[in-house]
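>>> Just need the structure, nothing else, for what follows:
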Amino acid sequence: MSQLLVFLIFVVRFVGVQEMVALHLGQFRFDKVISKRIFSLGIPVASESALFAFFAMIIARMVAEYGAIAIAVQSIGGQIEAISWMTSTGFATALGSFTGQNYGAGNWERIRKGYQYTLLIGTVLGLAVTAVFLLFGKSIFSVFLSDPDSQHLGAVYLYILAISQVFMIYEITTRGAFNGIGQTIPPSLTGIVFTGLRIPLAWLLMAFSAYGLFGIWGAISLTSVFKGTLLPLWFWLVLKQGGWSRHPSKKSRWIVLLPSRLRQNTVISKE
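Predicted coordinates for the structure are as follows:
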């Protein structure tokens, strides 16, 4: 319903009122070059979204072996964890727009500063969430579950995931920065590789250690640390080199809406 509302607002403001950009339905024609660019940007993200859902189903099947309580704890824990990743997604969207504007102007110094400040905000947010998870994990779960054993298991879940909160925010924030320069392959590739790595890693921790269920959650947290370390390093390398395009083309610009596993992110792209 919310997406329908946003679409209707878009139609009214852009097509009807023509508040920002003059659009006419008669101008909507197939363009081979633009369509090719859209697919080149969208396919990596779409592939990651599909594979993420597939990997999540396998992880859920592994958790199900430990009973209904384990399933409930992971489901509720995921919703609690949304406090950090949904908030960081908002900052990533803002950073994507900011980065895209300055990428179009060829101002890499502002891109660097914007990325640094956003990471700083993300660090503060991540540390705050980590502290809450570590200190009040059991109290948080007591709101949703009345059984003491379930509350204890939920607290352990939050303890394990608390380790990766800052890194998860780094990953999501850096996705916004990459989207701003029209590069969707690095975050998608990183996401596919390390999210897929959760399955064999979780299986190893389950089968050859005493961690059991905690090994599955540990694999999720550990791979988030990997993603939140590698992707920012990748983007810093891009910044150090002055970007993959020091002098962006001055040709027409257009906005592409690409779906991600969290929400639609605005990506500013150019030909």
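
>>> can we go C-alpha only for contacts and neighbour counts from here?
Fine.

>>> ok, residue 31 - how many residues close by?
Neighbour count for residue 31, taken as other C-alpha atoms under 10 Å: 8.

>>> Quick check: it vs residue 55, distance?
35 Å (C-alpha to C-alpha, to the nearest Å).

>>> go on, residue 244?
In this view, residue 244 and residue 55 are 31 Å apart by C-alpha to C-alpha.

>>> one more, for comparison:
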Amino acid sequence: MKDTDKRAKMLGEEKIPKVLIKLAIPAIVAMLVNAVYNLVDTMFVGMLNNTSAIGAISIAFPIFMIIGAFGQMFGVGAGSYISRLLGENNKEMADKTTSTTFFTSLGCGVLFTIVGLIFLEPILKIFGATDTIMPFAKDYSRILVLGSVFTVMNMTLNNMIRAEGNAKYSMVAISLGAGINIALDPIFMFSLGMGIKGAALATVLAQSISSVYLIYYFIAKKSYIKISLKYFAPSKQIYNEIMKIGMATFARQALASLSMGLINIASKPYGDAAVASMGITFRILSIGLFVIFGYNQGFQPVAGYNYGAKQYKRLKEAIKVSLKWTTVFSILMTLVFMFFAKNIVCVFSKDPEVIKIGAKTLRAVTLFFPLFGFQQVYASLFQSLGKGKEALLLSISRQGIFLIPSILILPKLFELNGVIFSQTIADFCTIIVTAILAVKIHKHLNEEENCCYTNQLT
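Got it, this is the predicted structure:
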């Protein structure tokens, strides 16, 4: 049996816990590596002993998130549709979706580079760059924007490869880039004396190598789904399917970027130390976030395939197992962040003010983290099932509907504490919305299952 046939058989027939482990662990490793090299980047910049330089990383982070949001929009949207098409045995449309997504996202990456370079300084001001941070932010961000194409392509290709069940290759691609990034950081920053520019250049070079590795997967015909100009078939149907799910992911990341910018702006009155501490805190938190995101990247093709194949019992089992595993992990991470907050922040800065604000912020943002797995499993479920409206609502709740008003209102009432606890309030409100939608989707799945069973009898 071919590897491609084995992957399809695995998604539809193998025991749910086993297939989830097979798909989730490589994705978790890849996302963890991503989180770690983001942290290492911050750690190396911290060695410059310049709080303004660390602040520049915080300012640039929202730009990097926006670039990634475009890649995730195409990748997650196409991945969801491809998984369902493979579950329906519609290989031809899966190939058309893959090729159309690839070439469209490539064009989008080029466009983002042009726009980003033209409007770089105004964008940095919008995201909260102070006069002292701006020179460092420009040096760092300009290079990152030049590598936009690689960022977008990596996000897109990784998601599509996972959609056909080959999470291992995706893991290797991301790990390869991250490992190269970590190796190049000290060489460019210190050995070559490039400082913060070196950190950005290391990131872009590493991502370009990941892009080559991912494209090789398709060129070498290792893939089940195909990328070719002959399959490039832009159509309303394909773009509608991509966007109804992809827009939810884009909205989540774009709003997260906007929210980070607003947090930076709200932190500005309290100095560069406050701006730097916010950036450090959310990068530390990304370890927990990225593990859950990685797990759900393994969960999505399982959910999408079995929903498309109308195997409802397998789908429900996948949901149950995923909720259990992600909740246990979220609780463990909360305990680590709560008890060791100060020690963790000390790794990235020796500035006493940064450590004080950062430790307090880390504890605040993890108050409701035990239920983060619950939030994200259902957000991923709606994406997998093609439920665009619900996926969009959950995606924009945590980082938009609830967080943005919190950032705008709470600092006026509670000053810096308002900035620190804004994410906490947003998480609490998002949990309530998730619970309501979870009840509705289970009722809907039960109805579909009963209808399917009735049709089989008749």
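
>>> more crowded one of residue 244 and residue 55 of structure 1?
Legend: neighbour count by other C-alpha under 10 Å for residue 244 of structure 1 and residue 55, higher for residue 55 (18 against 12).

>>> secondary structure element for the more buried one?
Here residue 55 of structure 1 sits within helix 32-64, counting by DSSP states H and E.

>>> what packs against the very next helix or strand once past that helix?
Following helix 32-64 of structure 1 in sequence order, the next helix or strand is helix 68-104 (DSSP H and E). Judged by 3 or more C-alpha pairs under 8 Å, 6 or more residues apart in numbering; DSSP states H and E, helix 68-104 of structure 1 is in contact with helix 32-64, helix 108-142, helix 148-162, helix 165-180, strand 264-270.

>>> how about these, which one is nearest residue 248 of structure 1?
The closest of these to residue 248 of structure 1 is strand 264-270. By C-alpha to C-alpha, the value is 8.0 Å.

>>> Next, the buried residues of the closest one.
For strand 264-270 of structure 1, the neighbour count (16 or more other C-alpha atoms under 10 Å) marks 265, 266, 267, 268, 269, 270 as buried.

>>> Go through the residues you listed and say which is closest to residue 16 of structure 1.
Nearest member of those to residue 16 of structure 1, counting by C-alpha to C-alpha, is residue 266, at 21.6 Å.

>>> surely the closest one meets residue 184?
No: applying C-alpha atoms under 8 Å as the test, residue 266 of structure 1 and residue 184 come out as separate, 11.5 Å apart.

>>> Next one: residue 37 of structure 1 from residue 194 of structure 1, what distance?
26 Å.

>>> So between those two, which is more surrounded?
More crowded of residue 37 of structure 1 and residue 194, by other C-alpha under 10 Å: residue 194, with 17 against 14.

>>> which ones are touching that one?
Shown in contact with residue 194 of structure 1 (C-alpha atoms under 8 Å, 6 or more residues apart in numbering): 223, 224, 226, 227.

>>> Of those, which is the nearest to residue 66 of structure 1?
Among the contacts of residue 194 of structure 1, residue 223 lies closest to residue 66 of structure 1 (C-alpha to C-alpha), at 21.5 Å.
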